[in-house]
Every structure is written in C-alpha cells, then in structure tokens.
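take this sequence and fold it.
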Amino acid sequence: MACLQVKIALKSFFLSFFIVTIIGFLQIYYNFTNSFANVAGTFACTIFVVLVITKLYFQGYYPFQIAIRAAFLGCVLSLGIFVKLVAPPHIQLFGGYMIVMAFFHFSEFVAIGIVQPKFVNKDSFVINHSPQYITAAVTSWVEFFIESYFFPGMKQVEWLSNVGLLICVSGELLRKTAMLTAGSNFNHLIQCEKFSNHTLVTTGVYSWFRHPSYVGWFYWSIGTQVLLLNPLCVLAYTLASWLFFKTRIEIEEITLLNFFGQNYCDYQEKVSTGIPFIEGYKI
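Reported below is the predicted structural model:
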C-alpha cells in the first residue's frame, strides 16, 4: 500500500501530465498554429496554470512541497514528449533528455516512498541533490544549445543518441532494482547508526555489485550526456561522477565495516564495487 506522500505525488504527476498533454496536443492536432514557438508558448502557459493551481490547492499543507515537485515533473515529461515529436530535428534530442530526467526524479521519489515510507519527503525527488548537481545539469544544457545552434548536424546522429538512451534505461533499471532489493536498508543518506532492522544484503543485484544503486546512477548520468551528444560533458560527467562515487563509496564502506565487521570483509573479497577503478575502503 502506497503511503500518503506517494499517493499525492502520483496524483499531481499524472494530472499535470495529462492536462498539459491534452491541451498542447489538441492545439497541434487541430492545427491552430504551425509555429513551433507559438505551440511551445501554449505549453508554457498551460504548465504555468497547472503549477499555480497546484500551489493554490496545496499551499499551507504539508504535502504542498511534494505535490508541486511532482506536478512540475509531470509537466516536464509532457513537454519532453512534445519537443521529441515536433521540435526542429537538431533540438529533438533535448526532448528525450527531458523525458529521461522527469522519469528518473519522479521514480526516485516513488521508490524511496515504497522502501522507506517513514523517511520520504520533498528531498526524495533528489531534484536539488546538491549545488554541484544543478551546476552540472545547467552546464550540459548550455553545451547542448550552443552546439545545436552552431553545429546543428552534430545533434542529429540518432543511433549514437539511442545508445545514450539505452545506457540511461539500463542505469535506471539497475538503480531502482537495487533500491527495491535493499528495501528498508536503503536510504538516500549514509547512515551513521545501525538500526535493529539493518541487514547486509548480498542477494540479487547485490551479488553482482556491492553498490548497484551507485553503479546505476553513475552510468545513468553519463548516458544523459551521450543521449544529448555532448562530447565535453560526457568527459566532464564521467570524471565528476567517478570522483563523487569514489568518495561516497569509501565513506559508506567505513560505516558498513563498522556495522557488519567480518561479514562485510568477506563480501568485499567476493564482489566488486561495480564502478571501474574504485576499490572502496578495505581494512
């Protein structure tokens, strides 16, 4: 049974998605305008109205912060489909990117709401994961639009972009499978205290990698830049993600060794971290 927060998020996400999609694509279907800019303007106005209604309906209540984020992601998903289908060819890749981003962040909230309903909150969408995460995202947008403006043909290598999409889907599936497999043992924050229900999970995808959720996110992040055909950000994201997860894994493994002692040492000997050239913390 989904918790209240997940139910609110699901309703807000799908209602906003369907409202924006219906209004926007009705305009396209009935040929009210052939201008891409005018149709985009209709989508933008609709999204604004949907978010205002969500704000007015939920403001002053605890679920507001969850509802507004879910509604925003629903709008992004709808707009991403629109861009993918009807934008100029050298811009269409960005629509696929928007779809991937919207689904990732929304599914992140739903997954944590399933495995850790007591800890789910507005930050569980991980939209504002960190200033570095926001900076990286904005940088990738800047690169995409600069390159698409000056070198439009560069953004029309569809087969390579599809490789990036496949990497994103694979990383997404691995991460969410890891979250569901770990169950109540999973948390977005590294835990410093061992609770009575903490167990060492070594089955399923955890028999492949010690940190499958990080492996999934690592490759997902790189895949988003392959999808956008951003050569500079592919390199930058690979390096930045590797450095982030190297530090994160080392810190987490210190706590896991404190929690599970020799059992975790044995697990380390049998299973790799899953990210190339990252060994983790070993005694």
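
for the rest of this, base every contact and every neighbour count on C-alpha atoms.
Noted.

host element of the residue nearest the centre of the chain?
Using CA atoms, centre = their mean, the residue of the chain that lies closest to the mean C-alpha position is F104, 3.0 Å off. For F104, the element it lies in under DSSP states H and E is helix 92-115.

this one as well, want them side by side:
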Amino acid sequence: MHNRSVHISLLLAAKWTVNLLVNPFFWMYFSWTWLFWPWFVAIGLAICGVYCLRKHLRGEANVFEQLAIVSSAFTWLTLVPPAHFNGYLEGWPFVFFLVYHYFFFFNISVRKRLYGDYFPRQHDPKWDISPPNWYRLLFCAGVMVGHWLAALEGPELHLIPGGWNNLGIWVLIMLTLFMQYHSTLYLAKYSEKVVVPTAVVQFGPYRWVRHPIYASTMLLFVTYFAALRAPISSLFVIAVCLMYYGQKVKLEEALMLETFGERYTEYMDRVRYKFIPFVY
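Just a heads-up that it's a prediction; the model follows:
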C-alpha cells in the first residue's frame, strides 16, 4: 500500500511539473533575466533541424524528427533573435514559442477529432498547390528576416510593460488560435480526407475572408511583433506574407474555379476580401 501511494504521488508530481512547463503563463511571468542565452543549444538545434529536414525531403523522417524540424524553426524565429539582442530571455518569446507550436499543429488535432488518429490521408496530388521552391524559400527567408528585425526594432525585453498593458496581446493570441482551428475544421468537414475540397466552404471564418487559414498565419506573426513592440517590422512581414500568399491563392482559386465553377464565382462575389476583412 505504501509503495502504491508513493507511485501515485510521483505520477501526480510529474503531471504537475509537465503542466507547469507547458503553461504559457508560467513563462510569461517567471523572470529569466539570470539565464544567458546558450548559443551552443541554438546552433545544435539548427544542425539537428537541417539534418531532419533532409530526411523529411526524402520521405524518411519519423514523427520525432518532424517535430525536431518544427521546434528548430520556431526556436530561431521566436527565441534566438530576442536572445541575441538582449543577452537573456524572458516574457513574450517563451510564450510565442509555445503558441507557434499550438498554432501549426492544429491540423493534426483536426485529424484526431475527425478520424481518431494523427496520420495524413491519401489524396489527389493536384490539390498540393504551391508556388515554385525558390519562391517558398524566399518567403521563409522573409519571415525569418522579419522576426530578426522585430527583435532589433523592439525595446529590450525588460522594458516591455506587463499587466493590463498586454491584455490586447492575449486577446489577439486567442483570436488567432480560434481562427486557425475553426478555419481548418470547417475546411476539413467539407473536404474528402481533410485536404480535397468537395464543396465551397462558406461558413465560420470563410464568411469574412476567402482564405482565413493564411489570414490567421499573418495575424500570428503580427501579434508576436506587436508583443515585441515592433510596428515597422510588422508591416514588413505583412508585405512578405501578402506577396507569397497572394501568389499561392491565385493558383488555388484557379483550381477552385475549374472544379466548382459558378458556385465558387458566386462565393468570390459575396466574399470579396482574401485575407483582411474590409481591407484586402
């Protein structure tokens, strides 16, 4: 009986520790000013990410290696730039490191909700629409440059006010996550095996903009830049996203018109804005 009680206590302690470490509020309000940024960890993650990316491009990466790719990229977007310009980390960079993971793994959550597992389904490759590789690489480089510019433009992390001053940032985070999840979910409900559309989706966020998933990605970047108080860099990343997603949606909408014809034309007439309601 005693051993069982000890075992249960250890499990509860482990669960409490894990929940604490993945809680964004903990990283927001626990000061890390004493921790100087370990460059060897960042460089090691980058090397690991590149290695796993090569395996992924050959179709050989397992789930953990794919996660390593994503975590490495998010580290160099949200943690390394502010750490480089501040010499330490605290506050928003830790929060957004977790938020980026939540955001970009929502499609996996949708698969689990609809099918009971996390595995992608077979689909017609004609729906794998994407601009040329050089254009995608240029977009990735632009996003990375934007994050480094934001860390350079923004004030030092300890000068960013806390408390109620950041309520708007939390509202934007919740709005971004809500928009991404529900956009993916609505699209999946009207698609065959998540990725092949079988109808013109006109519900949820699709009532306001034609491409809410891309719009939510732009909003995520803008929210991070707003948290770092970097408005000029925010305009830069918006321009980068508009150029890339603008080209991508041309290809997608051409295929939608070919597939659904007048139904999609009527939808385009009714929902005129691609990414930003009442603006663009």
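
list the TM-score for the superposed pair.
Once superposed, the chains reach a TM-score of 0.58 (TM-score structural alignment, normalised by the length of structure 2), with 220 aligned residues with a CA RMSD of 4.8 Å.

about what we covered before: spatially nearest residue to the residue nearest to the centre of structure 1 (excluding sequence neighbours)?
Nearest residue to F104 of structure 1 in three dimensions, chain neighbours excluded: E172, at 6.9 Å (CA to CA, 6 or more residues apart in numbering).

residue in structure 2 paired with that neighbour?
Aligned by TM-score structural alignment, E172 of structure 1 pairs with L177 of structure 2.

what sits against the residue nearest to F104 of structure 1?
E172 of structure 1 is in contact with 104, 216-217, 220, counting by CA atoms under 8 Å, 6 or more residues apart in numbering.

could you check the angle the one helix or strand it maps to makes with helix 92-115?
Assigning secondary structure by DSSP H and E places E172 of structure 1 in helix 158-182. If you take axes from the mean of the first three to the mean of the last three CA atoms, to 10 degrees, helix 158-182 of structure 1 sits at 10 degrees to helix 92-115.

what residues sit buried inside helix 158-182 of structure 1?
158, 161-162, 164-182 (16 or more other CA atoms under 10 Å).

which helix or strand lies directly C-terminal to it?
helix 212-227.

that following helix - contacts with which helices or strands?
helix 92-115, helix 158-182, helix 231-260 (3 or more CA pairs under 8 Å, 6 or more residues apart in numbering; DSSP states H and E).

can I get the ones you listed in CSV including distance to R210 of structure 1?
Listed next are these as CSV, based on distance: least, CA to CA, whole Å:
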stretch, distance to R210 of structure 1
helix 92-115, 19
helix 158-182, 10
helix 231-260, 10
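
of all the ones you listed, which one is nearest F209 of structure 1?
helix 158-182 (9.8 Å; CA to CA).

how much space separates the residue nearest to the centre of structure 1 from I167 of structure 1?
Separation of F104 of structure 1 from I167 of structure 1 (CA to CA, to the nearest Å): 13 Å.

now swap in Y62 of structure 1 and tell me
36 Å.

same thing with F151 of structure 1?
Remark: distance between F151 of structure 1 and I167 of structure 1 (CA to CA) = 24 Å.

same check on M154 of structure 1?
20 Å.

for F82 of structure 1, same thing?
Applying CA to CA, the value for F82 of structure 1 to I167 of structure 1 is 22 Å.

again, but for L79 of structure 1
Taking CA to CA, one finds L79 of structure 1 at 22 Å from I167 of structure 1.

again, but for V205 of structure 1
Distance, V205 of structure 1 to I167 of structure 1, by CA to CA: 17 Å.

R210 of structure 1 and V271 touch, don't they?
Yes: with contacts counted by CA atoms under 8 Å, R210 of structure 1 reaches V271, the gap being 6.0 Å.

the more surrounded of those two?
The neighbour comparison of R210 of structure 1 against V271 (other CA atoms under 10 Å) goes to R210, with 24 against 15.

neighbours of V39 of structure 1, how many?
By other CA under 10 Å, the residues close to V39 of structure 1 number 21.

which strands and helices lie in contact with the helix or strand harbouring it?
Element membership of V39 of structure 1 [criterion: DSSP H and E] is helix 36-58. When contacts are defined as 3+ CA pairs under 8 Å, 6+ apart, helix 36-58 of structure 1 packs onto helix 4-29, helix 64-86.

tell me which of the ones you listed sits most buried.
helix 64-86 (a mean of 23; mean count of other CA atoms under 10 Å).

and the very next helix or strand once past the helix holding F104 of structure 1, how far out from the chain's middle?
Using DSSP H and E, the next helix or strand after helix 92-115 of structure 1 towards the C-terminus is helix 131-150. Here the centre of helix 131-150 of structure 1 is set off from its chain's centre by 16 Å, with CA atoms, centre = their mean, to the nearest Å.

hmm, back to that, which among the contacts of E172 of structure 1 gets closest to W141 of structure 1?
The nearest member of the contacts of E172 of structure 1 to W141 of structure 1, counting by CA to CA, is W220 at 16.4 Å.

any idea how far stretch 257-271 of structure 1 is from the chain center?
Relative to the centre of its chain, stretch 257-271 of structure 1 is centred 30 Å away, using CA atoms, centre = their mean.

run through who's touching the helix holding V39 of structure 1.
12, 16, 19-20, 23-24, 27-28, 33, 64, 67-68, 71-72, 75, 79, 86-87.

and for stretch 215-226 of structure 1?
For stretch 215-226 of structure 1, contacts defined as CA under 8 Å, 6+ apart pick out 97, 100, 140, 160-161, 163-175, 209, 231, 233-234, 237-238, 241-242, 245, 273-275.

then stretch 66-77 of structure 2?
If you take CA under 8 Å, 6+ apart as the criterion, stretch 66-77 of structure 2 is touched by 42, 45-46, 48-50, 52-53, 56, 97, 100-101, 144, 147-148.

off-centre distance for that stretch?
With CA atoms, centre = their mean as the basis, stretch 66-77 of structure 2 stands 11 Å off its chain's centre.

which one is S191 of structure 2 nearest to, not counting chain neighbours?
Using CA to CA, 6+ apart, the nearest residue to S191 of structure 2 is P197, at 4.1 Å.

so that neighbour makes contact with Y186?
No: taking contacts as CA under 8 Å, P197 of structure 2 lies outside contact range of Y186: 10.8 Å.

and for those two, which residues touch both?
Common neighbours of P197 of structure 2 and Y186 (CA under 8 Å, 6+ apart) do not exist.

let me see the contact set for Q202 of structure 2.
Y267.

7 Å instead, please
For Q202 of structure 2, no contacting residues are found, by CA atoms under 7 Å, 6 or more residues apart in numbering.

in structure 2, what residue corresponds to N185 of structure 1?
Aligned partner of N185 of structure 1 by TM-score structural alignment: S191.
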